[in-house]
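In: okay, here's the prediction I keep looking at, along with the sequence it came from:
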Amino acid sequence: MITVRIPRKNKEVFNLYAHGNFINSAYNEERGSLFVSDKGVVVLDYNYRPHRRAYIVCPAEQAQYMKPVYLPNVREKLSLIAAVYGRRIDLLRTALFNIESIAGKEAYDFPILFWQEVSCLLDNFNGKKGAANKANLMILCTRFGRKC
């Protein structure tokens, strides 16, 4: 299980966005939103004033071979699948949009290997074009269970 607290915009040092297949949510006027995911992968997008970071994570018990870490505003220990910085965050956001249009929110329940391959596609960026395009993502989604 992953429990993420999204702070109210511009009320804390950073803004946080979460993408995943969430089963429960709640909102508090003072503290922000709370989202709960029972399994699968969650993508966390932190925006600090001078820089931004994104992480592809899963619950620590799903990936025993990865060292567990703690991230801000997340209650449980997580296994870090990928850390994304700079321009690759924009590529990740585009990839998430394409993955959700192909496979829906169920894509966040795909195996960890799927998300590791998405991370490899994001790393294959030469400054102009990236390999995380819709055609490659469609091939990955088809291979991991979604018929297009």
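Out: Yep, it's here.

In: all contacts plus neighbour counts: C-alpha atoms, from now on.
Out: OK.

In: measure V43 to N28 for me?
Out: Distance, V43 to N28, by CA to CA, to the nearest Å: 22 Å.

In: L137 too?
Out: 36 Å.

In: tell me which of the two has more neighbours.
Out: L137 (22 against 10; other CA atoms under 10 Å).

In: residues touching the more buried one, list them.
Out: For L137, the contact set (CA atoms under 8 Å, 6 or more residues apart in numbering) comprises A95, N98, I99, V118.

In: quick one, strands of this structure?
Out: Shown for the chain, the strands assigned by DSSP state E span residues 2-6, 15-19, 24-28, 32-37, 42-47, 52-59, 68-69, 78-85.

In: redo those as a markdown table? Include distance to A103.
Out: Converted to a markdown table, those look like this (distance: least, CA to CA, whole Å):
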| stretch | distance to A103 |
| --- | --- |
| strand 2-6 | 21 |
| strand 15-19 | 14 |
| strand 24-28 | 21 |
| strand 32-37 | 18 |
| strand 42-47 | 15 |
| strand 52-59 | 17 |
| strand 68-69 | 28 |
| strand 78-85 | 20 |
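
In: put this next to the first one:
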Amino acid sequence: MNYLLLLSLIGFTSADFKPRKYRVNLDLPPDQRWNQVIRENIEVIPLIAEEAKKYIPSFIQPVVWPIARALGNLLPKDIHEELKGISRESGLPLGEVVGLNILYDITAFDRKHILYEGCTSIVLQDKRGNIFHGRNLDYEMQDLLKNMTIYVDFVKNNTVIN
């Protein structure tokens, strides 16, 4: 699941930042799954949204948000419902939530990344079954995201799923 916005919800901090850990219960209705994350970070959400908007020229934003809202209908139903819940809980318009959620995907897609370089992502599992995901930040949003991350355990039937 791609939750750029949610990964961006934790405030701007120093390099000593230690990510908070959350459990997202997949047994809940999709529009309620992220409520705890949103509520615990409600003060910084507008700041993060405004910072992220700097990557979209202001003159096209009035057109971008309605298009993004419409694109939300093309997402898998659960993800679209989750984004609706995030919008409701955060107070951000749905078009902005959808748009900011796909912002990285849009900004990373250019010829430079296709022909010459691109993000590197590594996923591995240790002997205990712990899964680790590492990713370099070779895109222009590194200042926005470098210290804003969360750990998320996805839980179904009271069991963390891998």
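Out: In hand now; what should we look at? Keep in mind that this is a model prediction, so the values were computed, not measured.

In: report the TM-score for the pair.
Out: Once superposed, the chains reach a TM-score of 0.27 (TM-score structural alignment, normalised by the length of the first structure), with 71 aligned residues with a CA RMSD of 4.8 Å.

In: tell me which of the strands of the first structure sits nearest to L113 of the first structure.
Out: With CA to CA as the criterion, L113 of the first structure lies closest to strand 78-85 of the strands of the first structure, at 9.2 Å.

In: what packs against that closest one?
Out: strand 52-59, strand 68-69, helix 112-123 (3 or more CA pairs under 8 Å, 6 or more residues apart in numbering; DSSP states H and E).

In: switch the cut-off to 10 Å
Out: strand 42-47, strand 52-59, strand 68-69, helix 87-103, helix 112-123 (3 or more CA pairs under 10 Å, 6 or more residues apart in numbering; DSSP states H and E).

In: deepest-packed of these, please.
Out: Neighbour counts (mean count of other CA atoms under 10 Å) averaged over each of those peak at strand 52-59, with a mean of 22.

In: would you mind identifying the next helix or strand past the helix or strand hosting S87 of the second structure?
Out: Secondary structure assignment for S87 of the second structure, by DSSP states H and E: helix 77-90. As assigned by DSSP H and E, the chain's next helix or strand after helix 77-90 of the second structure is helix 94-101.

In: okay, angle between that following helix and helix 77-90 too, please.
Out: Computed by axes from the mean of the first three to the mean of the last three CA atoms, to 10 degrees, the angle separating helix 94-101 of the second structure from helix 77-90 equals 110 degrees.

In: next secondary structure after helix 94-101 of the second structure?
Out: helix 103-108.

In: mind listing what's buried in that next one?
Out: L103, Y104, A108 (16 or more other CA atoms under 10 Å).

In: quick one: L103 of the second structure from E51 of the second structure, how far?
Out: In terms of CA to CA, L103 of the second structure sits 12 Å off from E51 of the second structure.

In: before we move on, what about G95 of the second structure?
Out: For G95 of the second structure relative to E51 of the second structure (CA to CA), the value is 16 Å.

In: among these two, which residue is more densely surrounded?
Out: Legend: neighbour count by other CA under 10 Å for G95 of the second structure and E51, higher for G95 (21 against 13).

In: what sits against the more buried one?
Out: G95 of the second structure sits next to 64-72, 83-84, 87, 101 when contact means CA atoms under 10 Å, 6 or more residues apart in numbering.

In: elements contacting whichever strand or helix holds L124 of the second structure?
Out: For L124 of the second structure, the host element (DSSP H and E) is strand 121-125. Counting contacts by 3+ CA pairs under 10 Å, 6+ apart, strand 121-125 of the second structure packs against strand 131-135.
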